[in-house]
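K.L.:
just a sequence and a predicted model for now, questions to come.
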Amino acid sequence: MFKPQTQPRKTALITGACSGIGYEFTCLFASYNYNLVLVDINENKLIEIAERFTQEYNICVTSIAKDLSISTSPEAIYLELQQASIHIDVLVNNAGFGIYGLFNETNLNSELDMIQVNLVCITHLTKLFLKHMVEKGEGKILNVSSTAAFQPGPLMSVYFATKSYILSFSEAIANELEDTGVSVTVLCPGPTQSAFHQRTGTENSQRMKDMKMMDAKTVAAIGFRGLMKGKTVVIPGAKNRILAEAVRFLPRKQVTKISKAVQGH
């Protein structure tokens, strides 16, 4: 059990903070007495959360409404916090979305936006905030990937590829940062109850109807515990952990076929 911290109060930055796993992380960090920097595209929801959490938890909440598919957003976030003298102790790169369909039929602009949010933005924000953490000798970074990271994903090919990048990138820099006082954790949840499936267009698929999904609160709690313990890879749920490991021992072509069947085509 992690005890709420005493002074000096630390600050956590969370992207995609208004819904799903991101919102549950927001609740967790607030309950552990962290000041918050919340980033999301939904400005009205950000304002509502900031006002409510400031009153409920007596913490400082900074809300930054940004579209992370715009390449200049990470730098703008960083500069705004620099100007306000807000230093980030924990960076939670949670924002992301998926697109479902055959690659030759899906929308290119939407997929480029997804690459920007899921992959480029995470890399950019990590680069910007990591330097100060290393100089200070302490800090934590949590990158949200997926069990999709462990195999190719026909019908969600670009999404699966971005999540594979996050896993590989996070494990690599976690190794680089050993003995610096800074830890990097990558959270790889399986299908989770959230608005994610509505955006991808898979919420009415038979696969989603038949699947027993973990709730976002549980996933965030497991991720939070792993982050605080300094774990590198966190996969919530025994079944998800077994499946993630099992694909390592099967021929890649077979794994890809199974993945396509699971996706429902």
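P.N.:
Received, thanks.
K.L.:
CA only for contacts and neighbour counts going forward, please
P.N.:
Fine.
K.L.:
what residues does the longest helix anywhere in the chain touch?
P.N.:
Scanning the chain for the longest helix, with DSSP state H as the assignment, gives helix 157-176. Contacts with helix 157-176, where a contact means C-alpha atoms under 8 Å, 6 or more residues apart in numbering, come from 97-99, 103, 111, 114-115, 118-119, 143-146, 148-153, 183-186, 232-233.
K.L.:
how does it look with 6 Å?
P.N.:
98, 119, 145, 148-149, 153, 184 (C-alpha atoms under 6 Å, 6 or more residues apart in numbering).
K.L.:
and here's the other structure:
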Amino acid sequence: MSLPAAAPDRTALVTGASSGIGAEIARELARRGHGVTLVARSAAKLEALAAELGATGVRAEVIACDLTDRAARAGLPGAIEGRGLVVDVLVNNAGLSTLGAVAESDPEAEMDMVELDVVAVVDLCSRILPGMVARGRGAVLNVASTAAFQPLPGQAGYGAGKSFVLSYTQSLAGELKGTGVSATTLCPGPVDTGFGERAGFSKADAEDALPKIMWVPAGEVARAAVDGLDKGRLVVVPGAANRVAAAVAQVTPRTLLLPVLTKGHPAFKNR
């Protein structure tokens, strides 16, 4: 199974496209001739990326949207249809993480994280997949993390959310067999995108916790993601070290794994 062919009335919807992996996936899709619809809260960053992609001759439009807002999110498919476009590729990339023990957490921040990392993925899939199935073509890429393969003390909600995305997308793939629509999960390891800093820990702390061999550039992650999507792969884990680490994490007893993960996490560095 391959990506649907690009066409003037078709678009690839990429959420969280203002920076990092999302922006690089948009660039990679554009390089392959796909028009893109860029979604995030930061209109200025999206406009800059749209101008960059438009200069290459590819159609790129911007929809500034806070994806934690259910009403705003529900309006996305209609806004795209209003531009005479159908979504043939859906990339659910937008996400955030909190940092620290659940017992010390801010409930509102935790709920915002779950809304973006989990609920928005389900919402957009539920709204957009019916059209794909009716047309007999389409591809969904849901971005999880190597955190999906293990518990993550210090980022408990984030790790659990990514486990949800992995399981959910694998189930979608089973449901979609024979429809002409594919579903792929991207599970990157550490990537230098500023994501950690926004969560509350420094790049230095992250590099102390995660060996250099595990870090993969955002552009390389995006290429692996779109290649995997084009080949109809179920799960894409960029980087050999990350694939090994994910496999080991899945078979290691939790009683052995949890103390190591807790001790090594930046959230508990000074405890």
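P.N.:
Received it, and whenever you're ready, just let me know what you need. For clarity, every value in this text was computed on a predicted model and none was experimentally measured.
K.L.:
what TM-score do we get after superposing?
P.N.:
The TM-score (TM-score structural alignment, normalised by the length of structure 1) is 0.93; 263 aligned residues with a C-alpha RMSD of 1.9 Å.
K.L.:
related to what we said a few turns ago, out of the contacts of helix 157-176 of structure 1, who has the most neighbours?
P.N.:
residue 145 (30 neighbours; other C-alpha atoms under 10 Å).
K.L.:
which SSE is residue 14 of structure 1 in?
P.N.:
Taking DSSP states H and E as the definition, residue 14 of structure 1 sits inside strand 11-15.
K.L.:
go on, residue 243 of structure 2?
P.N.:
Per DSSP H and E: residue 243 of structure 2 is located in helix 240-251.
K.L.:
what helix or strand is residue 198 of structure 2 located in?
P.N.:
Per DSSP H and E: helix 195-199 holds residue 198 of structure 2.
K.L.:
average distance between that helix and structure 1?
P.N.:
Overlaying structure 1 shows helix 195-199 of structure 2 at a mean distance of 0.7 Å from the equivalent residues (mean C-alpha distance after the TM-score superposition for structure 1).
K.L.:
buried by neighbour count: which residues of the helix or strand following that helix qualify?
P.N.:
Under the assignment DSSP H and E, the closest C-terminal helix or strand after helix 195-199 of structure 2 is helix 203-209. By neighbour count on 16 or more other C-alpha atoms under 10 Å, the buried set for helix 203-209 of structure 2 is 205-206.
K.L.:
please state the offset of helix 203-209 of structure 2 from the chain centre?
P.N.:
A distance of 22 Å separates the centroid of the chain from that of helix 203-209 of structure 2, by C-alpha atoms, centre = their mean, to the nearest Å.
K.L.:
counterpart of the very next helix or strand once past it in structure 1, which residues?
P.N.:
As assigned by DSSP H and E, the chain's next helix or strand after helix 203-209 of structure 2 is helix 218-230. Taken onto structure 1 by TM-score structural alignment, helix 218-230 of structure 2 occupies residues 216-228 there.
K.L.:
contacts for the next helix-or-strand element following the helix holding residue 243 of structure 2, please.
P.N.:
Sequence order places helix 254-264 as the next helix or strand after helix 240-251 of structure 2, per DSSP H and E. Contact partners of helix 254-264 of structure 2, identified using C-alpha under 6 Å, 6+ apart, comprise 153, 209.
K.L.:
so helix 254-264 of structure 2 matches what in structure 1?
P.N.:
Against structure 1, helix 254-264 of structure 2 falls on residues 252-262 (TM-score structural alignment).
K.L.:
give the buried residues for that stretch.
P.N.:
255-256, 258-260.
K.L.:
ditto for stretch 104-122 of structure 2
P.N.:
110, 112-122.
K.L.:
and residue 88 of structure 2, what element?
P.N.:
strand 86-92.
K.L.:
mean deviation of that strand from structure 1?
P.N.:
With mean C-alpha distance after the TM-score superposition for structure 1, strand 86-92 of structure 2 averages 0.4 Å from its match.
K.L.:
how much does whichever helix or strand comes after that strand stray from structure 1?
P.N.:
Once strand 86-92 of structure 2 ends, the next helix or strand along the chain (criterion: DSSP H and E) is helix 107-114. Here the mean offset of helix 107-114 of structure 2 against structure 1 after fitting is 0.8 Å, by mean C-alpha distance after the TM-score superposition for structure 1.
K.L.:
so what's residue 118 of structure 1 up against?
P.N.:
residue 96.
K.L.:
what's the match for residue 50 of structure 1 in structure 2?
P.N.:
Using TM-score structural alignment, residue 50 of structure 1 sits opposite residue 50 in structure 2.
K.L.:
SS state for its match?
P.N.:
Recorded secondary structure, residue 50 of structure 2: helix (DSSP: H, G, I helix; E, B strand; the rest coil).
K.L.:
run a quick neighbour tally on it.
P.N.:
Residue 50 of structure 2 has 24 nearby residues by other C-alpha under 10 Å.
K.L.:
was I right about it contacting residue 60?
P.N.:
Yes - using C-alpha atoms under 6 Å, residue 50 of structure 2 is in contact with residue 60, at 5.1 Å.
K.L.:
chain center to stretch 104-117 of structure 2, what's the gap?
P.N.:
Centroid separation between stretch 104-117 of structure 2 and its chain, computed with C-alpha atoms, centre = their mean, is 17 Å.
K.L.:
what residues in structure 1 pair up with that stretch?
P.N.:
The aligned range for stretch 104-117 of structure 2 is 105-118, by TM-score structural alignment.
K.L.:
gap between the two ends of that stretch?
P.N.:
In stretch 105-118 of structure 1, first residue to last residue: 20 Å (C-alpha to C-alpha, to the nearest Å).
K.L.:
contacts for the helix holding residue 198 of structure 2, please.
P.N.:
So helix 195-199 of structure 2 is contacted by 97-99 (C-alpha under 6 Å, 6+ apart).
K.L.:
could you dump those to CSV with distance to residue 207 of structure 2?
P.N.:
Below are those laid out as CSV (distance: C-alpha to C-alpha, whole Å):
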residue, distance to residue 207 of structure 2
97, 17
98, 18
99, 16
